[in-house]
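1. Fold the following, please.
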Amino acid sequence: MARMTADERRESVIRAAITEFARGGYDGTSTEVIAKRVGVSQPYLFRLFPSKQAIFLAAAWRCLEDTRHVFREAADGLEGEEALHSMAAAYQRLIADDPEKLLMQMQMYVAVAAAEAAGDHEFGELIRAGWLELWDSIHLSLGADVDETTTFLAYGMLINVLVSLGFPPGHRIWSGFYISARRAEE
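-> Purely as a prediction, here's the structure:
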């Protein structure tokens, strides 16, 4: 069996970190559990990443990057309403197929808010930069329309909250989405 390169190990740490941070949050996840999931020692983990914060930020960046990629692919070659509906459907598939990405997003917001409340304003800089890239990507895909971009992201954040709270697909809380979808089809 071939040994993994450092880059391959870094990648496996990022994937493991997304899983573990999604489940336990920043404060509730130890580097020991991440190292164990990857099958490396903690000292080796810290040769790959200088700190727990660096691991979290790499996982957060990957989560945002993967989401941008999903939206970019969904909107490729489309404009306006077609791009909007394609990106919405792609996001629904993403959170259904990979719920850890959604949970990691929610943990990012909590971690940044906690750091800000504690006076650490640097922690959120990378995450804010990644989120701004996500916003810009969506904005361009929707024809640089601020209202469309804001509405799309507002619906997306509401979906994140409802899914995170565990509302099942047939629950009445989702009825407004179905009405909006029907109106868009008319």
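2. From here on, just use CA atoms for contacts and neighbour counts.
-> OK.
3. Check which helix or strand E81 maps to.
-> Assigned by DSSP states H and E, E81 falls within helix 80-97.
4. Would you tell me what the next helix or strand after that helix is?
-> Per DSSP H and E, the first helix or strand lying C-terminal to helix 80-97 is helix 99-117.
5. Which residues does that following helix contact?
-> Here helix 99-117 makes contact (CA atoms under 8 Å, 6 or more residues apart in numbering) with 18-19, 21-23, 25-26, 60, 63-64, 94-95, 121, 123-124, 127, 160, 164.
6. and it, which residues are buried?
-> Judged by neighbour count using 16 or more other CA atoms under 10 Å, the buried positions of helix 99-117 are 99-108, 111-114.
7. Please give the structure of this sequence too, so both can be compared:
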Amino acid sequence: MARMSAEERRESVIRAATIEFASGGYHGTSTEVIARRVGVSQPYLFRLFPGKKAIFLAVAERCLEDTIRTFADASKGLEGEDALHAMADAYTRVITEQPEWLLMQMQLYVAVGAAEQEGDHEFGEAVRAGWMRLWDTVHVPLGAEVGETTTFLAYGMLINCLVAMGFPPEHRVWEGLYPSARLKGRLER
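-> Model (predicted):
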């Protein structure tokens, strides 16, 4: 069996840390748990990343980049309502098929808020920069209309919260979110 390169090992750390941070959050996840999931020692983990914060920021960056890529791929060549529905469908598919992705997003916002209160602005700066790339990615296909972009992202955050809280698709809180049966069908799977 071939040994993994450092880059392959870094990638496995990011995948493992996504799962661990998604369930335990920044403060509730130890580097020991991440190292164990990857199958490496903590000292080796710290050769790949200088510390827990660096691991979390790498996971946050990946989470945001994956979301940006999902929207960009879905809306490629589309505009307006077509782009909106394509992006909404793609995002709904991802969060239902990979629940850790959604939970990691939620943990990332919590970590930024906690860090900002503690006077640590590094989390916030990195996440805000990624979030602005996300904003720009959906803004143009939606016609570069601020109201459309805001509404799309606001609905997305509401969907994140409802899914994270475990509201079943048939619950009445979803009724206003079904512009078509597509969203409901995706959530019911």
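8. re the thing from before, report the mean distance between the helix holding E81 of the first structure and its aligned residues in the second structure.
-> Taken over the aligned residues, the distance from helix 80-97 of the first structure to the second structure averages 0.4 Å (mean CA distance after the TM-score superposition for the first structure).
9. So which bit of the second structure is that helix matched to?
-> The aligned range for helix 80-97 of the first structure in the second structure is 80-97, by TM-score structural alignment.
10. Tell me the gap between that stretch and the middle of its chain.
-> Centre-to-centre, stretch 80-97 of the second structure and its host chain are 14 Å apart (CA atoms, centre = their mean, to the nearest Å).
11. Can you point out the buried residues in that stretch?
-> For stretch 80-97 of the second structure, by 16+ other CA under 10 Å, it's 80, 83-92, 94-96.
12. any idea which of these is the one closest to A6 of the second structure?
-> Distances from A6 of the second structure to the buried residues of stretch 80-97 of the second structure, taken as CA to CA, are shortest for V94 (28.1 Å).
13. Which neighbouring elements make contact with the biggest helix by length in the first structure?
-> Ranked by residue count under DSSP state H, the longest helix found in the first structure is helix 52-75. If you count contacts as 3 or more CA pairs under 8 Å, 6 or more residues apart in numbering; DSSP states H and E, helix 52-75 of the first structure packs onto helix 6-24, helix 80-97, helix 99-117, helix 123-141.
14. Output those as JSON lines; include the columns distance to I173 of the first structure.
-> Putting these into JSON lines (distance: least, CA to CA, whole Å) gives the following:
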{"stretch": "helix 6-24", "distance to I173 of the first structure": "24"}
{"stretch": "helix 80-97", "distance to I173 of the first structure": "16"}
{"stretch": "helix 99-117", "distance to I173 of the first structure": "19"}
{"stretch": "helix 123-141", "distance to I173 of the first structure": "26"}
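15. Tell me how far the helix or strand hosting A35 of the first structure lies from the chain's centre.
-> In this assignment (DSSP H and E), A35 of the first structure forms part of helix 31-38. Chain-centre distance of helix 31-38 of the first structure: 21 Å, with CA atoms, centre = their mean.
16. how about it, which residues of the second structure does it hit?
-> Taking TM-score structural alignment, helix 31-38 of the first structure hits residues 31-38 over in the second structure.
17. count of neighbours near S30 of the first structure?
-> Counted with other CA atoms under 10 Å, the neighbours of S30 of the first structure add up to 15.
18. cool, and H139 of the second structure?
-> H139 of the second structure has 20 nearby residues by other CA under 10 Å.
19. is it true that it touches E145?
-> Yes: contact between H139 of the second structure and E145 holds when scored by CA atoms under 8 Å: they sit 6.7 Å apart.
20. What are the neighbouring residues in contact with H121 of the second structure?
-> H121 of the second structure neighbours (CA under 8 Å, 6+ apart): 112, 115.
21. Looking for the alignment partner of it in the first structure.
-> Match for H121 of the second structure (TM-score structural alignment): H121.
22. What separation is there between its match and Q107 of the first structure?
-> Using CA to CA, to the nearest Å, H121 of the first structure is found at 17 Å from Q107 of the first structure.
23. sorry, back to before: give me the three-state assignment for the match of H121 of the second structure.
-> coil (DSSP: H, G, I helix; E, B strand; the rest coil).
24. before we move on, back to that, give me the mean deviation of the helix holding A35 of the first structure from the second structure.
-> Mean for helix 31-38 of the first structure is 0.4 Å (mean CA distance after the TM-score superposition for the first structure).
25. again with stretch 129-139 of the first structure
-> Average distance, stretch 129-139 of the first structure versus aligned residues of the second structure after superposition (mean CA distance after the TM-score superposition for the first structure): 0.7 Å.
26. mind listing what's buried in that stretch?
-> Buried residues in stretch 129-139 of the first structure (16+ other CA under 10 Å): 130-131, 134-135, 137-139.
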